[in-house]
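**Q** Coordinates for the following, if possible.
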Amino acid sequence: MNSINLRNKFQYFPFHLVDPSPWPILVSFSLLSMTIGAVMYMHGFANGGLLLNLGFILTASGMALWFRDVITEGTLLGNHTKEVKNGLIIGVVLFIVSEVFAFLSIFWAFFHSSLTPAIEIGGSWPPLGITPLDAFAIPLLNTFLLLSSGAFVTYGHHALIAGNRKGAIIGTFITIILAVIFTALQYYEYSEAAFTMSDGVYGSAFYASTGLHGLHVIVGTIFILVGFIRIINYHLTDTHHQGHEAGILYWHFVDIVWLFLFLAVYFWGGA
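**A** Have a look, this model is predicted:
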């Protein structure tokens, strides 16, 4: 009898000791390659873009395979006890807290420049020569879309808890559709904007904040999409859906950040 079987037979604790996995070291080196590639690309070195794309592909692939194993452990092998589930949720909450501080740094840079505009940008905000986007056009529409998606994903979550499979599927599916429309509208907004990221501190602050949020919307959409597929495949039950619940927490975080972005960057910052 090997050590793994002995461990499973005589386990006197509620935690899950994972089997050896190649994905952590793969993702680590993939992230390192992506970072080096990004620096090379931004400084004009040869093959920097190639290394950046390769690192991104390897990182995404490694994460997908890693999460696949986690889903297998929890859904098919039954290794996720109550304590393991609580640990996973705590891990997601701590991850969201780290994301809060990432956005805090972006908002800090934005308010540092907008509250006391330097003379180099005309002593005004928006700076002279910048035509800001209309907050009551696409940004306002996107606000309704994102808040509506948060309501629908909450409806789908409560339907799942209540055992209403049809309601869970419909609520989650509508959330995904609204998220895709939001991303498409933001792409259109970027393509029609009268300024770019290289247009001084305003362009940098605008695209850094809204672009980072847009990236989070894409990640959150993938998160919710995986939950939707798992609902379709009967992976989730009223008491066993921690992965989908983590995605919902992440999506509500995205909603809240957008409200601050709309009020600060679009409405107040563009007035």
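
**Q** C-alpha only now, for contacts and for neighbours.
**A** Will do.

**Q** how about the helix or strand hosting F173: buried residues?
**A** Assigned by DSSP states H and E, F173 falls within helix 165-192. For helix 165-192, a neighbour-count test (16 or more other C-alpha atoms under 10 Å) marks 165, 167-176, 178-180, 182-183, 185-186, 190 as buried.

**Q** Just after it, pick out the following helix or strand.
**A** Next along the chain from helix 165-192, counting by DSSP H and E, comes helix 200-232.

**Q** That following helix packs against which elements?
**A** helix 82-114, helix 165-192, helix 242-261 (3 or more C-alpha pairs under 8 Å, 6 or more residues apart in numbering; DSSP states H and E).

**Q** Which of the ones you listed sits closest to I4?
**A** Ranking those by proximity to I4 (C-alpha to C-alpha) places helix 82-114 first, at 18.4 Å.

**Q** who touches the residue minimising distance to the centre of the chain in this structure?
**A** In the chain, the residue lying closest to the centroid (C-alpha atoms, centre = their mean) is H216, at 3.1 Å. Going by C-alpha atoms under 8 Å, 6 or more residues apart in numbering, H216 touches V254.

**Q** So it versus T81, what's the distance?
**A** 29 Å (C-alpha to C-alpha, to the nearest Å).

**Q** same thing with G247?
**A** For G247, the distance to T81 - C-alpha to C-alpha - is 19 Å.

**Q** Following up with a second sequence; could you model it the same way so I can compare the two?
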Amino acid sequence: MTHQIEKYFVPEPSRYPIFGSVALLLMAFGAVFWMNKVSAGPMILALGFATLVYMLFGWFGQVIRESEGGDYGKNVDVSFRWSMGWFIFSEVMFFAGFFGALFYVRVIALPDLSSLDHQQFLWGDFSAQWPIKVSPGSIVDPFTPIGAWGIPAINTLLLLTSGATLTWAHWGLINNNRGQLKLGLFLTIALGLTFLGLQILEYAHAYSELNLRLSSGIFGSTFFMLTGFHGLHVTIGATMLIVILLRVMKGHFKPDHHFAFEAVAWYWHFVDVVWLFLFVVVYWL
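**A** Have a look, this model is predicted:
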């Protein structure tokens, strides 16, 4: 008895990894130059970003053509699933580091600073409270933290609803209901973009009305680090969802062949879960 061995598709050598590396290098140099007020900084940053966009369009376009051309078999599908799983795991580690910094400050550093030894030698009359609104020598200007039950609560509802609409769109794809698939994707994208719009309003309110800034001590640093990094991920996720919707409009994806949709759905649900932790730890507690 013989078993037919499925061939594993091996793509041709590609120039896109080089373009991606150069793009990231240019963006890093451009950002550093810009922050140090070097006149060429913004131009280098823009060139790096344009190169990155070119790389993404070219590389993902090539992958889409190969997928729609039937080049990918089950082995490639398994490779994609493992790759996406490890990518999301790396993102989990990113956020774990950021949440770990916040945990260290609130659970370890604050009680330690409020001990009698530190009050005597480092910071007199310090009390362990969060957020820290005072600093030695008034280094940090007074600010007001953002409450949980305003825009953050609305954004929580938006992201949870977007997870439901994306799952509903997936059901439409599995059941070959293209109308449900398109509507579910459209609603998910709309909810994600609304989330980003409200976060921009929240940042503007924080700076103009609450005097909460990136320079507002450790609270401002951790707040904008966590919410900003999450907002970047929502932006990336919304962009990928738009690409998926455009592909759906072109007739791509079948009930038994749609891993690109699943990969973006995994990513979006990951972003939802991170926001729940962020809402509780950053805004609520």
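
**Q** Could you get me the TM-score between them?
**A** With the length set by TM-score structural alignment, normalised by the length of the first structure, the two chains reach a TM-score of 0.90; 257 aligned residues with a C-alpha RMSD of 1.6 Å.

**Q** about what we covered before: so if I had to pick from G247 and T81 of the first structure, which one is more boxed in?
**A** G247 (22 against 14; other C-alpha atoms under 10 Å).

**Q** Which residue is the nearest non-sequential neighbour of the more buried one?
**A** Spatial nearest neighbour of G247 of the first structure, chain neighbours left out: F223 (5.3 Å); criterion: C-alpha to C-alpha, 6 or more residues apart in numbering.

**Q** aligned partner of the one you found in the second structure?
**A** In the second structure, F223 of the first structure lines up with M240, judged by TM-score structural alignment.

**Q** Just the helices from the stretch 1-150 of the first structure, written as ranges.
**A** Using DSSP state H, counting those that start in this stretch, the helices of the stretch 1-150 of the first structure run over residues 3-9, 23-42, 48-71, 82-114, 138-161.

**Q** The fourth one vs the second structure, average distance?
**A** Spelled out, it's helix 82-114 of the first structure. For helix 82-114 of the first structure, the mean deviation from the second structure after alignment is 0.9 Å (mean C-alpha distance after the TM-score superposition for the first structure).

**Q** quick one: that helix to helix 242-261, angle?
**A** 10 degrees (axes from the mean of the first three to the mean of the last three C-alpha atoms, to 10 degrees).

**Q** from the middle of its chain, how far away would helix 82-114 of the first structure be?
**A** In terms of C-alpha atoms, centre = their mean, to the nearest Å, the centre of helix 82-114 of the first structure is found 11 Å from the chain centre.

**Q** Give the aligned range of that helix in the second structure.
**A** Per TM-score structural alignment, the counterpart of helix 82-114 of the first structure in the second structure is residues 74-106.

**Q** Check which residues of the matching stretch are buried.
**A** Those would be 76-77, 81, 84, 88, 91, 95, 99, 102, 105-106, for stretch 74-106 of the second structure by 16+ other C-alpha under 10 Å.

**Q** Reformat the residues you listed as a markdown table; add distance to V32 of the second structure.
**A** Formatted as a markdown table, those follow (distance: C-alpha to C-alpha, whole Å):
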| residue | distance to V32 of the second structure |
| --- | --- |
| V76 | 39 |
| D77 | 39 |
| R81 | 36 |
| M84 | 31 |
| I88 | 28 |
| E91 | 24 |
| F95 | 23 |
| F99 | 25 |
| L102 | 26 |
| V105 | 27 |
| R106 | 30 |
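
**Q** any idea which of those is closest to G217 of the second structure?
**A** Among these, V105 lies closest to G217 of the second structure (C-alpha to C-alpha), at 11.6 Å.

**Q** what's the closest one in contact with, if anything?
**A** So V105 of the second structure contacts nothing (C-alpha under 8 Å, 6+ apart).

**Q** Check the gap between it and V274 of the second structure for me.
**A** V105 of the second structure is 20 Å from V274 of the second structure, by C-alpha to C-alpha.

**Q** what do you get for A153 of the second structure?
**A** Distance of A153 of the second structure to V274 of the second structure, computed by C-alpha to C-alpha: 14 Å.

**Q** swap in V53 of the second structure?
**A** Distance from V53 of the second structure to V274 of the second structure, by C-alpha to C-alpha: 26 Å.

**Q** so A148 of the second structure makes contact with V281?
**A** No - counting by C-alpha atoms under 8 Å, V281 is not a contact partner of A148 of the second structure; they are 10.1 Å apart.

**Q** Which one's more surrounded, the two?
**A** Higher neighbour count among A148 of the second structure and V281: A148, with 16 against 13, using other C-alpha under 10 Å.

**Q** Map the more buried one onto the first structure.
**A** For A148 of the second structure, the aligned position in the first structure is occupied by A135, per TM-score structural alignment.

**Q** wouldn't its match be in contact with Y266 here?
**A** Yes - with contact defined as C-alpha under 8 Å, A135 of the first structure reaches Y266; the gap is 5.1 Å.

**Q** what do we get in the second structure for A168 of the first structure?
**A** Counting by TM-score structural alignment, A168 of the first structure corresponds to L181 in the second structure.

**Q** Next up, the contacts around that match.
**A** Taking C-alpha under 8 Å, 6+ apart as the test, what L181 of the second structure contacts is 168-173.

**Q** Distance-wise, check it relative to A169 of the second structure.
**A** 4 Å.

**Q** pretty sure S215 of the second structure is touching S221, no?
**A** Yes - under the criterion of C-alpha under 8 Å, S215 of the second structure makes contact with S221 at 6.7 Å.

**Q** Please name the nearest non-neighbouring residue to T81 of the first structure.
**A** Spatial nearest neighbour of T81 of the first structure, chain neighbours left out: P14 (6.4 Å); criterion: C-alpha to C-alpha, 6+ apart.

**Q** Tell me how far the one you found lies from N8 of the first structure.
**A** 11 Å.

**Q** picking that back up, quick check: the residue nearest to G247 of the first structure touching R230?
**A** No - contact status for F223 of the first structure versus R230: not in contact, 11.0 Å apart, counting by C-alpha under 8 Å.

**Q** quick one: V254 of the first structure and H213 touch, right?
**A** Yes - judged on C-alpha under 8 Å, V254 of the first structure makes contact with H213 at a distance of 7.2 Å.
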